[in-house]
Structures are given as C-alpha cells and as structure tokens.
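Novice: This is the structure alone, sequence omitted:
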C-alpha cells in the first residue's frame, strides 16, 4: 500500500543528518563506493563511460566529486538545503553542481538528460520506485545507465518501511525506505521501460555481515 511522505518533515530529518555529517563533507576527499565498506565492491565502471551523470539523493557529494575529477559533468540533487550548502562550498570549485529539490519534482520539471543516473544509499532507497523509475528513464539518454545500491531487504520485510532518525529517542523524525527482493526490483525497472536489469546482493567483506543490493539497467 502506498505511503504518504511528508516532504517538509523529511527535509528537517535530512537537515539534521547533514548537520551531523558536516565534517564528512568539509574534511573528506572524493571517493566512489557502491557499498558501505570502504574499498569494497565494484567502482565507477558500473556507470559505463558517461560524459554526464546525475546523483539522486547525493548526500555528502564525495562520489560526484570523484566523477568530476575524471572530467565527467556531475550534478547532484538532495532534499536538504543544509547538505546542498555544505557540498556546494566543498565541491563546487571542482565544477560539481548541486540542486536542492525533492527528487520526483526535480526529475519531472527539469528536462535535462544524462548518460548516467545513480543513487548510493540515496533517493532510490527512499522513494517509491513505481513513481521514481519512470522519471529516471525519462532523464536518461538512449543507452544510458541507471544504477543504485542500498542494503538488501530483511527477510519477510518488503515494501515501504518506516525509519526513525537516531536512537529511538527525541523528536519523532522519520521517513520511509523501500525494500524488495532482487526480482521485484528488476520488475520495477522493466515496467519503467528499462532493459537488461541486473539486481544482485554483494556479500560483505566479512562473512555474516550485512551485504549490499546493487542494481543496474539500461535505457533503450
């Protein structure tokens, strides 16, 4: 059953997250990781050889900075104005453009297209895929790559999942993330018009630790 996102409340949540991770922006170096484990898993080759890339839910912007250093036109969209201000100050000199917007509105209203659109523990995890994926497809050039990663679903827990910020104390700040089996993610991609969907779970570097779901698909 669809859930109703309170965008204003979620913006407050992501502003709080941005404030707590400020040092991850100001003191960080560019890096591109699909998984939650530093130096683990594949790299930017997942995106092919794009001339332009859009990250949806770009967070600290470190991945975009890495792409910009490789000569790729890099743009990120994030819901938090605090995060966008921090990342613009840190990575803007590299040529990265950051936009503060709700991702569905941005993709529907902004007509620019890209060779790659991706999400690393970002908007593809926190946005209804039945609404998001068709908009992503519309923003990709033919042959472009859509790729995203986030933790795999907990067994038996599928669909939208509520998530509180912090340690279950303090103001009730929450959002929704979306969890499905790999074959369900692949169906969402196919229904949105993508071809060759591949959705798999990468094992963690330590046996028994949480893996990473990684999905890719191509715009015909």
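Specialist: Thanks, I have it. Source: prediction; values computed, not measured.
Novice: going forward, measure contacts between C-alpha atoms and count neighbours the same way
Specialist: OK.
Novice: Give me the helices and strands touching the top strand by length along the chain, please.
Specialist: Looking across the chain with DSSP state E, the single longest strand is strand 140-150. For strand 140-150, the elements it packs on are strand 114-120, helix 123-126, strand 212-218, judged by 3 or more C-alpha pairs under 8 Å, 6 or more residues apart in numbering; DSSP states H and E.
Novice: residue ranges of the strands in this structure, please?
Specialist: Going by DSSP E, the chain shows strands at 52-56, 73-78, 97-100, 114-120, 140-150, 159-164, 174-179, 195-202, 212-218.
Novice: got these as CSV, with mean neighbour count and distance to residue 39 columns?
Specialist: Compiled in CSV, the strands of the chain are given as follows (neighbours: other C-alpha atoms under 10 Å; distance: least, C-alpha to C-alpha, whole Å):
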stretch, mean neighbour count, distance to residue 39
strand 52-56, 25, 20
strand 73-78, 24, 22
strand 97-100, 21, 25
strand 114-120, 24, 14
strand 140-150, 22, 15
strand 159-164, 15, 27
strand 174-179, 20, 25
strand 195-202, 18, 13
strand 212-218, 22, 13
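Novice: then this one, side by side with the first:
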C-alpha cells in the first residue's frame, strides 16, 4: 500500500472537528491532541500579512483559523479527500488554499517562500527529517519559523517498514537535526496532558537565519 492510499483510508475514518469549541469560537488552533488544551496561535506572533504553510493540513481547521487572523495560508496534504473536505468547509475564507500533494514534492517544486511553516501532528511526524527539514529550511524566508507538534512518547519502532511511518523523536534529537539542516534559535517543550496518565505533546520550534 502506498502512503497516499494509506492516508486516504485514514482520512475516511476521521471525525469532523466540532462547529464551536468550549469558548464558543468557530475557528481556533490546537497544538495538542486534546480539545481546548494547550497554547494557541499566539506563540507564532502577529500573523497579519504573513505567508503560512501547513504540512499535513487535514481538513484545514487549524489553518483556516490563521487565515481569519490575516495570514495568507496554504495547506498541503497527501490525501485527496482532505482537500475536498477542507474546501467544502473553508473554501469561502479569503487567502486560504489547499493542495493535494506529498509535502516533500510540494516543497521541492514550490517557488514561494513562507514566513511560518507549521505541522500539527502532521507531516513532520511522518516524513524522513533528513529529507524534509532541509526542504523546509530552503522555503523559509529570512527569520521565518517552523513550529510543529507530535506525541511526546519516543517511538523505538520509528523506522519500521510500514506504509505510514513515524519519526517520533525527543526534543533533543529534533534540535540536533534542525541545527544540521541550518535552523537557528531551536527550542522545544513538552506540553503536559490534561490528565497525568495521558501522553503529553512535544512542541518544537526552529527559525531560519535573518
């Protein structure tokens, strides 16, 4: 099974995001795997007029929120039904587009630079970082930032032979790989879960030199 087919099958089982969150908002960004938990988009700074790229944009809910804040947003996902679902729900939001493509291929072929690249339990978790991180770095504008999150449990089986593979590393491991790829101002933190018996969320940040 190809990765595209595997992700398409996964997408068909995904539940749509709620119409409103606990605060009554119709759009919002959530870095963790738990609803109404953890930091919001404010960690990205002022997004007005910024070019934002999301790798593994799914149904587009997180990215649509950033577009409502004035960002110019592009979402890339390998599963065709994700683009369809995102367009159906968010197609009327200005400065927001969705693309069906492997993220590495998109980054290789794109001529655009981005101020912010995000991936929330998305493609940075499921793409070989030796391939992906240098491609992201090349597409970041000077001073641009990459911020991504995934489950904080280190997976010793990350390189197993599966259609969908995880690169589930520690913050220190990601820092080393980001520095090698040319990023600066690298940092990471673990966002505690809402209940102690649950896994936390690793949040990683790196920047392009100015």
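Specialist: Nice, thanks for sending it over. Just so it is clear, the structure is predicted and the values come from calculations on it, not from any experiment.
Novice: Overlay them and tell me the TM-score.
Specialist: Superposed pair, TM-score by TM-score structural alignment, normalised by the length of the second structure: 0.89. Supporting alignment: 201 aligned residues with a C-alpha RMSD of 1.9 Å.
Novice: Could you list the residues in contact with the longest strand of the first structure?
Specialist: Here strand 140-150 of the first structure makes contact (C-alpha atoms under 8 Å, 6 or more residues apart in numbering) with 34-35, 46-48, 50, 113-122, 124-125, 136-137, 212-220.
Novice: And that strand against the second structure, how far off on average?
Specialist: Superposed on the second structure, strand 140-150 of the first structure shows a mean distance to its aligned partners of 0.6 Å (mean C-alpha distance after the TM-score superposition for the first structure).
Novice: still on that earlier bit, do you know which of the helices and strands packed on strand 140-150 of the first structure lies nearest residue 152 of the first structure?
Specialist: Proximity to residue 152 of the first structure (C-alpha to C-alpha) singles out strand 212-218 among these, at 5.0 Å.
Novice: quick one, the longest strand of the first structure and strand 114-120 angle?
Specialist: Relative orientation of strand 140-150 of the first structure versus strand 114-120 (axes from the mean of the first three to the mean of the last three C-alpha atoms, to 10 degrees): 10 degrees.
Novice: follow-up on the earlier one: okay, the strands of the first structure in a markdown table with distance to residue 40 of the first structure next?
Specialist: Listed next are the strands of the first structure as a markdown table, based on distance: least, C-alpha to C-alpha, whole Å:
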| stretch | distance to residue 40 of the first structure |
| --- | --- |
| strand 52-56 | 20 |
| strand 73-78 | 23 |
| strand 97-100 | 27 |
| strand 114-120 | 14 |
| strand 140-150 | 13 |
| strand 159-164 | 26 |
| strand 174-179 | 22 |
| strand 195-202 | 10 |
| strand 212-218 | 10 |
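Novice: what's the closest of the ones you listed to residue 185 of the first structure?
Specialist: Among the strands of the first structure, strand 195-202 sits nearest to residue 185 of the first structure (C-alpha to C-alpha), with 7.0 Å.
Novice: Read off where that closest one ends up in the second structure.
Specialist: Taken onto the second structure by TM-score structural alignment, strand 195-202 of the first structure occupies residues 184-191 there.
Novice: tell me the contacts of residue 132 of the first structure?
Specialist: Contact partners of residue 132 of the first structure, counting by C-alpha under 8 Å, 6+ apart, are 104, 124.
Novice: Kindly apply the preceding question to residue 115 of the second structure instead.
Specialist: Residue 115 of the second structure neighbours (C-alpha under 8 Å, 6+ apart): 50, 51, 52, 140, 141, 142, 143, 144, 145.
Novice: cool, and residue 162 of the first structure?
Specialist: Shown in contact with residue 162 of the first structure (C-alpha under 8 Å, 6+ apart): 174, 175, 176, 177.
Novice: Just give me the closest of those residues to residue 58 of the first structure.
Specialist: Nearest to residue 58 of the first structure among these, with distances taken as C-alpha to C-alpha, is residue 177, at 15.7 Å.
Novice: Translate the closest one into the numbering of the second structure.
Specialist: Aligned partner of residue 177 of the first structure by TM-score structural alignment: residue 166.
Novice: Verify the stated contact: its match with residue 125.
Specialist: Yes: with contact defined as C-alpha atoms under 8 Å, residue 166 of the second structure counts as touching residue 125 (5.6 Å).
Novice: neighbours around the residue opposite residue 16 of the first structure in the second structure once aligned, how many?
Specialist: By TM-score structural alignment, residue 16 of the first structure lines up with residue 9 in the second structure. Residue 9 of the second structure: 13 surrounding residues under other C-alpha atoms under 10 Å.
Novice: With residue 79 of the second structure as the reference, measure out to residue 9 of the second structure.
Specialist: In this view, residue 9 of the second structure and residue 79 of the second structure are 8 Å apart by C-alpha to C-alpha, to the nearest Å.
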